[in-house]
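J.: Build me a model from this:
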Amino acid sequence: MSGPHVLTSVDLDAATLPAATAEIEHERRVAIFDLVEKNSFQPVDSEGGPYSLKLSLQDNRLVFDIAGPAFSRTYALSLTPLKTVLRDYLLICDSYYEALRGSSPSQIEAVDMGRRGLHNEGADQLTQRLEGKVALDRETARRLFTLVCALYRRG
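T.: Next up, the predicted model:
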């Protein structure tokens, strides 16, 4: 009988991570916790999990090292198709945190709507890039995009 199609651990390859501040390190830990806490992660051709995932950045690629019972695959995805949404999302997150410090509720709401829209766009792009490799539900794609942003962000 196959096990659940979920991630039970996520590790980041410290050797390939960009330098990070304490705040960014915290973002990475929270993103990992949220992803592992609740997800649906089904690699194609796998009979069942659970799975462990090691993420790294190598040669402008996002590398997924996936292991599970009787399953092991590595996928390297070019970051180029994701770079625009990654940059835009990180910029709007900075604007959102700035707005929280002194903008009106309607201004904060407007920035937050844009932030959520870009987050959804990034999750959709990540889902498309993983198509034929790993099936994700919407919330897992959103959590995984959050982690990719935390990985991508420079200190």
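
J.: use CA for all of it now, contacts and neighbours both
T.: Will do.

J.: is it fair to say residue 77 lies in a strand?
T.: Yes. Judged by DSSP: H, G, I helix; E, B strand; the rest coil, residue 77 forms part of a strand.

J.: Return the residues in contact with it.
T.: 61, 62, 63, 129 (Cα atoms under 8 Å, 6 or more residues apart in numbering).

J.: now the strands for the protein?
T.: For the chain, applying DSSP state E gives strands covering 7-12, 41-43, 51-58, 61-68, 71-78, 134-136.

J.: just the contacts of residue 77 now: which is nearest residue 43?
T.: When the contacts of residue 77 are ranked by distance to residue 43 (Cα to Cα), residue 129 comes first, at 13.2 Å.

J.: want to put them side by side, so please do this one too:
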Amino acid sequence: MRHLDSQRRNRLFSITLDEASIGRGNPDQEHERAIAIYDLIEENCFGLPGHAGGPYQLHIALHESKLALNIRDDAGEPIVVHILSLTPFRRILKDYFMICESYYAAIRNASPAQIEAIDMGRRSLHNEGAQLLAERLRGKIDCDFDTSRRIFTLVTALHWKG
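T.: From the prediction side, this is the model:
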């Protein structure tokens, strides 16, 4: 029973993106963001070292060109805000957006083999970004790779150009 209680507590139940920070994306990007939020709420592993447990609410924003992860308890009471420099993410984000443009263009007129090759590159960069995010959060937030990957998707959503 203790394991089940831990699974229910060490998780996110609400994720929001700061409306003032969001760059509106194309329909494909908006769809990807909605899926990431849905998937993240459905299945995640998220905890705070030294905190009794959640479930947690996560609000993601950009604040003075830094990533702000505002974490609250299930009653909406503030627990902590982690601010991360985005400088280490610049190259990954730049490359990721370039390959995403190629991917969305390829979907419309490229061969399946070309689409698959571009998608493999896109997933690789996405995984690299998720790994970097997990490393930068180490000791602040405990999460598994899939949770880190979905949060990275939402971080990219804050940088989309309309």
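
J.: now what about the TM-score between them?
T.: Put the two chains on top of each other and the TM-score (TM-score structural alignment, normalised by the length of the first structure) is 0.89; 154 aligned residues with a Cα RMSD of 2.0 Å.

J.: if we can go back for a sec, please pick the buried ones from the contacts of residue 77 of the first structure.
T.: 62, 63, 129 (16 or more other Cα atoms under 10 Å).

J.: Serialize the residues you listed to JSON lines and add fields for distance to residue 95 of the first structure.
T.: Below are those laid out as JSON lines (distance: Cα to Cα, whole Å):
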{"residue": "62", "distance to residue 95 of the first structure": "26"}
{"residue": "63", "distance to residue 95 of the first structure": "29"}
{"residue": "129", "distance to residue 95 of the first structure": "28"}
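
J.: which among the residues you listed gets closest to residue 102 of the first structure?
T.: residue 62 (36.2 Å).

J.: From residue 149 of the first structure, how far off is the residue lying closest to the closest one once chain neighbours are set aside?
T.: Of all residues not flanking residue 62 of the first structure in the chain, residue 77 sits nearest, at 5.1 Å (Cα to Cα, 6 or more residues apart in numbering). For residue 77 of the first structure, the distance to residue 149 of the first structure equals 15 Å [Cα to Cα, to the nearest Å].

J.: re earlier: next, format the strands of the first structure as TSV and append distance to residue 121 of the first structure.
T.: Shown next, in TSV, are the strands of the first structure (distance: least, Cα to Cα, whole Å):
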stretch	distance to residue 121 of the first structure
strand 7-12	23
strand 41-43	19
strand 51-58	21
strand 61-68	18
strand 71-78	17
strand 134-136	15
